[in-house]
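Undergrad: Sequence and predicted structure below; questions after.
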Amino acid sequence: MDNAIRKPYAALIGFYPNDRGELIRAIEKSFLDQRFGPGRLPEPLSRKGECCVIGGVAPHAGYSYSGPCAAHLYLELAETTPRPETVVILGTNHTGYGGFFTTTTRFKKWATPLGDVPVDIEFIEALMDKSSRIVDEYLAHLEEHSVEVELPFLQYVYGDEFSLVPITVKDATPSMARDVARAIHDTARELGRRIVLIASSDFTHHGYMYGYVVFTENVAENVAKLDLSIIEHILRLDTEGFYKRLTETGATVCGYGAIATLMEYAKLVGGVEAQLLRYYNSAQLTGEEDIAVGYAAIAFRKQG
């Protein structure tokens, strides 16, 4: 076993197919989904020059649930944004290992059934020099799916010719988000890297299994209203309002720290507008309201 290669854990536990052909079909099915997806495959750089996506929010559930939603962001990237040199993925920390922001230099490549993605070790080391909030702990990434599930979509639209900076985020405050956003922004500038920043997050997790039940009727509709009231703050890049709304509602948005970091990064880039490309929740997808998990694709575009 090559310890320098991070194996596709999420594929092994069923988030997406562990076979190359089946995976490509699953990704294309997500794009072609007429109800929840874009309804078409991306046309590479078909809108070149209109704008550039500097980052975005994408969900990280199993592809059969959130794949069509994620496809909206990756279609936008494929059609408007030349392949970045490095993609920084801010995932949710579900395992609890590591610190508030946790990366890893242990793995030199991350494997998926579509190939191996190299890790930008130079970027990671420079990033940790700029912010003591970012720690290096591979255990936070061994059995974490939130970074990994974004990779096959990125490989589908960009091939393997980009590098990865994986970071998991947990319980980050607005000041932590600002600090890490500044470190990412300054590192990219100093190294001359063209980057895209992805915040991998689902939205409200509603149901007894999540310990969060506030609606007993019209659950799908009410969870959607709740999530959209949170997303309003994201679209305005209103980090403080975003945190305030989460506190008011107790909404279980797992990657809120990752999203806040992306918002703060967008402010540093300047001239960035956020647009909600697609929202739905699992109850709207399945018709079963005992569980409802929200999914959103949000593009952060710099005009011109």
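TA: Ah, there it is.
Undergrad: CA atoms for contacts and neighbours, from now on please.
TA: Fine.
Undergrad: Show me which residues of stretch 181-194 are buried.
TA: 181-188 (16 or more other CA atoms under 10 Å).
Undergrad: swap in stretch 111-129?
TA: For stretch 111-129, using 16+ other CA under 10 Å, the buried residues are 111-114, 116-121, 123-128.
Undergrad: For that stretch, which outside residues touch it?
TA: Stretch 111-129 has contacts (CA atoms under 8 Å, 6 or more residues apart in numbering) with 5-8, 11, 18-20, 23, 86, 103, 105, 107-110, 134-135, 151-152, 155, 160-165, 183-184, 187-188, 191.
Undergrad: Helices - which of those residues land there?
TA: 11, 20, 23, 151-152, 155, 183-184, 187-188, 191 (DSSP state H).
Undergrad: Among those, which pair sits farthest apart?
TA: For the ones in helices among the contacts of stretch 111-129, the farthest-apart pair by CA to CA is Arg20 and Ala183; their separation is 35.6 Å.
Undergrad: and the closest residue to Leu237 other than its chain neighbours, what does it touch?
TA: Setting aside the residues directly before and after it, Leu237 is nearest to Met263 in space (CA to CA, 6 or more residues apart in numbering), at 5.5 Å. Taking CA under 8 Å, 6+ apart, we find Met263 in contact with 234, 237-239.
Undergrad: now swap in Ile184 and tell me
TA: Here Ile184 is in contact with 127, 265 (CA under 8 Å, 6+ apart).
Undergrad: In CSV, list the ones in helices among the contacts of stretch 111-129 along with distance to Glu289.
TA: As requested, those are arranged in CSV below (distance: CA to CA, whole Å):
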residue, distance to Glu289
Ala11, 27
Arg20, 33
Leu23, 28
Leu151, 30
Pro152, 29
Gln155, 34
Ala183, 41
Ile184, 39
Thr187, 44
Ala188, 43
Leu191, 48
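Undergrad: dropping in the other structure now:
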Amino acid sequence: MRYTLSMGPHCRRRSFRTIAPIRITSKARGNSMETTVEAGILSLSDAQKSTIHRAASELFAAAVLNLPARLSNRDLSGAGGTKVIGAFVSVKRQGRLRSCCGFLGEETTVAEAIEKAAERTATDDQRFPRVSPLELPYMELETWLLHSPKLIEAKGHDRAAAVEIGKHGVQVARAGNRGLLLPSVATEAKFTPEQFLQQVCMKAGLPPSLWVEDETQLWTFEGLEFGGPIEAGAAKEGALVPGVPYPGEILDRIAKGCADNIFLLYRGATASYVLNGCPDGNVAGIALFINEPGTPETMEVSKMSMRPLMPLQSSLFMLCQGAAAALKQRAKTRHGPQSLNLAIAILFDPVMHGTVAAPDLRGFDPTKRALLVAEGQNNAWLYDPEKTAEQLLEDAAKAAKVTTPEAAGVFSLGICSSGKPLSVVRTVEPQIGPTVRGANQAGRFYPADKDELNATLDKLFEGDAPPAEAWPAVMMPHAGLQYSGKVAADALRRVKIPSTVIVLCPKHTPLGVEWAVAPNEEWALPTGNVPSDPALAKELATTIDGLELDGAAHHMEHAIEVELPLLQRLAPEAKVVGIAIGAGTYARLEKLAEGLAYVLDKRKDDVLFVISSDMNHFATDEENRLLDEQALAALETLDPHKAFDAIMDKRISMCGVRPAVVVMETLKRWNRLNKAVRTGYATTADTTGDKSRVVGYAGMLLG
């Protein structure tokens, strides 16, 4: 799995200052070891590296344990006073990044640099839960001492020549956005210089193509890296198990206070915002399990946040409010429940254990901790002292509906509970929705008025076109019709449209399941409804693993809706089935293609695939056209896997690359992927005249 390293939150706010090369010579007392920074090049002896690594380990462990992170001996075998312009400390577990923070652009000594970087890595990396003492025995620690910053003065694509992979790290700054990647990122991910510069732009929250622009400032820097397992002394300190913050008597008091509050809130009375006699504190999760005596159902209300943590008392009050509201909704009598059985679980001290594909369960004790599996919007945590760690992992992954084990994170959390076994499952469940899917993007992507929409379509389809031919697939853009409609219309009018059309699009919203086939019977438009084929949609969802009937995913999705007016104009009787595709590995996309080929092979009528996709997003017009040419050339190889790799490796933001791959793989299984023909190309600049930030649009026939 690829990963990127970033500055901690404090470092992101620092300004980068170019510092002249430093020339220093110093000698350690008694052993004649020399430390030199000659023309900006840092050199340390093995003994000095070992001393610094030991010190960084101790500083890091102290910060994890909430102890003062300060060096007792700042000499560091003669290296402590050496000048550097930054430092990063990176910790990994089983080779997987766990935390990394530091700074660049501040001239300081090695001693001061590792103090700052080690403490920040232990406490400040907002991408991950704070490091737990339980993790220290299983971690590797790397120290980077940074030097030799240099502004890249070249222009355009020539900037890549200034970056030497394996030697340079890179930093980018533009309009308040700033990002940094250490030299190891490029070597571990096997980036080219261009990919390295794209990645650092993305790290800064910028479009990946902006590295070529003059307004983007770029620097290279060099670093001396060394490390290894966290020193035994520091790791041993971390083996101390964190204490239980809410023992039985306090937990019972909290549970009783919650039950009292739920009754008060249910009846509209004033509840206690702070539970008397109960402590506060920051926790990672809370769950209330509520049962009315005499009923088999248990209601669960819960909340979780591993970064930042949650204040206990105010979070409990919010959960009690939610529980009271839920009880009101399902009350059987006006007076509601007369008593409640309430169990509570409080989660704390989150620990990362890798992924479902590569778990590292060392340090996990099922009798004291719950196990959490999370992938995308789905997650599940389980606590069962009677099961092994491996059993809990298997059960949690199943409950969380894991589809990509490499992307599903595994965590454990300390737990204080008044019951066992316990579980909380949060998964996105498909929703059938209305039989007619509304024209939800009318007025945004196309005219909401019937006459205006017809006039727009008249203009898009005006003029002569080549005779329509039988093609199994067409790629069309899906921006507003005023921007991409002409390219889409020119592609579609080249195709004989059969009675069934399947539109595959990227999933642009977080709503619904990851892979969703639209369950509606019709699609509403200002010009009249477009029929779907619910029977085919159901068969696809039933047959293909991971594909579900879900109206929520399609509720606000524009990438199918924008194509409907064009399809309706040319083939008003055609049935249109929509499939939205979110994340997915290539192996999963192949499985989806296999399922499509299998289901559609049994049909006697022809089917047209529509790939709904825009091309690259938000580069200059010149750069966008260059990237789009590379993406289209990749598709023209007729090798879907190579095309996918090329587009992803070049960071081309073609949003429909996965739908394109699925269609190409399906056609390949039918021996119908033999030719690709471009039908048109444009960018938003062709409409607006603004070439500073554009999106590309292309039409292509495949068959």
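TA: Yes, it's here. All of these numbers come straight from a predicted model, not from anything done at the bench.
Undergrad: Looking at the ones in helices among the contacts of stretch 111-129 of structure 1, which is nearest Ala274 of structure 1?
TA: Distances from Ala274 of structure 1 to those, taken by CA to CA, are shortest for Ile184, at 18.9 Å.
Undergrad: Can you find the partner of that closest one in structure 2?
TA: Residue pairing (TM-score structural alignment): Ile184 of structure 1 is matched to Leu596 of structure 2.
Undergrad: Relative to Pro472 of structure 2, how far out is that match?
TA: 13 Å (CA to CA, to the nearest Å).
Undergrad: The residue nearest the centre of structure 1: what's it in contact with?
TA: Central residue of structure 1 (CA atoms, centre = their mean): Ser200, 2.0 Å from the mean position. Under the criterion of CA under 8 Å, 6+ apart, the contact list for Ser200 of structure 1 reads 57-60, 89-92, 146-147, 150, 255, 258-259.
Undergrad: what's the farthest-apart pair in these?
TA: Pairwise over these, using CA to CA, the maximum falls at Glu150 and Ile259, 14.9 Å.
Undergrad: Those two - which one has more neighbours?
TA: Ile259 (28 against 21; other CA atoms under 10 Å).
Undergrad: so which strand or helix has the more buried one?
TA: Following DSSP states H and E, one finds Ile259 of structure 1 within helix 256-269.
Undergrad: Excluding its own residues, what touches the helix or strand following that helix? List them.
TA: Downstream of helix 256-269 of structure 1, the next assigned helix or strand under DSSP H and E is strand 272-281. Contact partners of strand 272-281 of structure 1, identified using CA under 8 Å, 6+ apart, comprise 36, 69, 72-73, 220, 223-224, 234-237, 266, 292-303.
Undergrad: Distance from the chain centre to strand 272-281 of structure 1, please.
TA: Between the centre of strand 272-281 of structure 1 and the centre of its chain there are 13 Å (CA atoms, centre = their mean, to the nearest Å).
Undergrad: Who are the contact partners of Val663 of structure 2?
TA: So, once contact is read as CA under 8 Å, 6+ apart, Val663 of structure 2 ends up touching 473, 593, 609, 611.
Undergrad: neighbour-wise, which of the residues you listed leads?
TA: Of these, with other CA under 10 Å as the count, Ile611 tops at 31 neighbours.
Undergrad: Can you find the partner of that one in structure 1?
TA: Aligned partner of Ile611 of structure 2 by TM-score structural alignment: Ala199.
Undergrad: Shouldn't its match be within a strand?
TA: Yes. Per DSSP: H, G, I helix; E, B strand; the rest coil, Ala199 of structure 1 lies within a strand segment.
Undergrad: Just list the residues touching it, thanks.
TA: 55-58, 89-91, 255, 258-259, 262 are the contacts of Ala199 of structure 1 under CA under 8 Å, 6+ apart.
Undergrad: repeat that for 10 Å
TA: 55-60, 88-92, 146-147, 150, 167-169, 255-263, 297-298 (CA atoms under 10 Å, 6 or more residues apart in numbering).
Undergrad: Of the contacts of Ser200 of structure 1, which is the nearest to Gln284 of structure 1?
TA: When these are compared against Gln284 of structure 1 (criterion: CA to CA), the nearest one is Pro59, at 15.4 Å.
Undergrad: what does that closest one align to in structure 2?
TA: Pro59 of structure 1 maps onto Pro477 in structure 2, by TM-score structural alignment.
Undergrad: was I right about that match contacting Lys486?
TA: Yes. Applying CA atoms under 10 Å, one finds Pro477 of structure 2 in contact with Lys486, separated by 9.5 Å.
Undergrad: Looking at these two, which one has more neighbours?
TA: Pro477 (30 against 24).
Undergrad: residue contacts, the more buried one?
TA: 483-489, 491, 505, 559, 562-563, 611-615, 656, 681, 696-700.
Undergrad: what does Ile124 of structure 1 align to in structure 2?
TA: Ile124 of structure 1 maps onto Ala537 in structure 2, by TM-score structural alignment.
Undergrad: scratch that, Lys29 of structure 1 is what I was asking about
TA: In structure 2, Lys29 of structure 1 lands on Lys459 (TM-score structural alignment).
Undergrad: how big's the offset between the helix or strand hosting that match and structure 1?
TA: Here Lys459 of structure 2, judged by DSSP H and E, is contained in helix 450-460. For helix 450-460 of structure 2, the mean deviation from structure 1 after alignment is 1.5 Å (mean CA distance after the TM-score superposition for structure 1).
Undergrad: right, and the helix or strand after that helix?
TA: strand 473-476.
Undergrad: tell me what that following strand is packed against?
TA: helix 481-492, strand 500-506, strand 607-612, helix 657-669, strand 676-683, strand 694-702 (3 or more CA pairs under 10 Å, 6 or more residues apart in numbering; DSSP states H and E).
Undergrad: Go again with 8 Å.
TA: helix 481-492, strand 607-612, strand 694-702 (3 or more CA pairs under 8 Å, 6 or more residues apart in numbering; DSSP states H and E).
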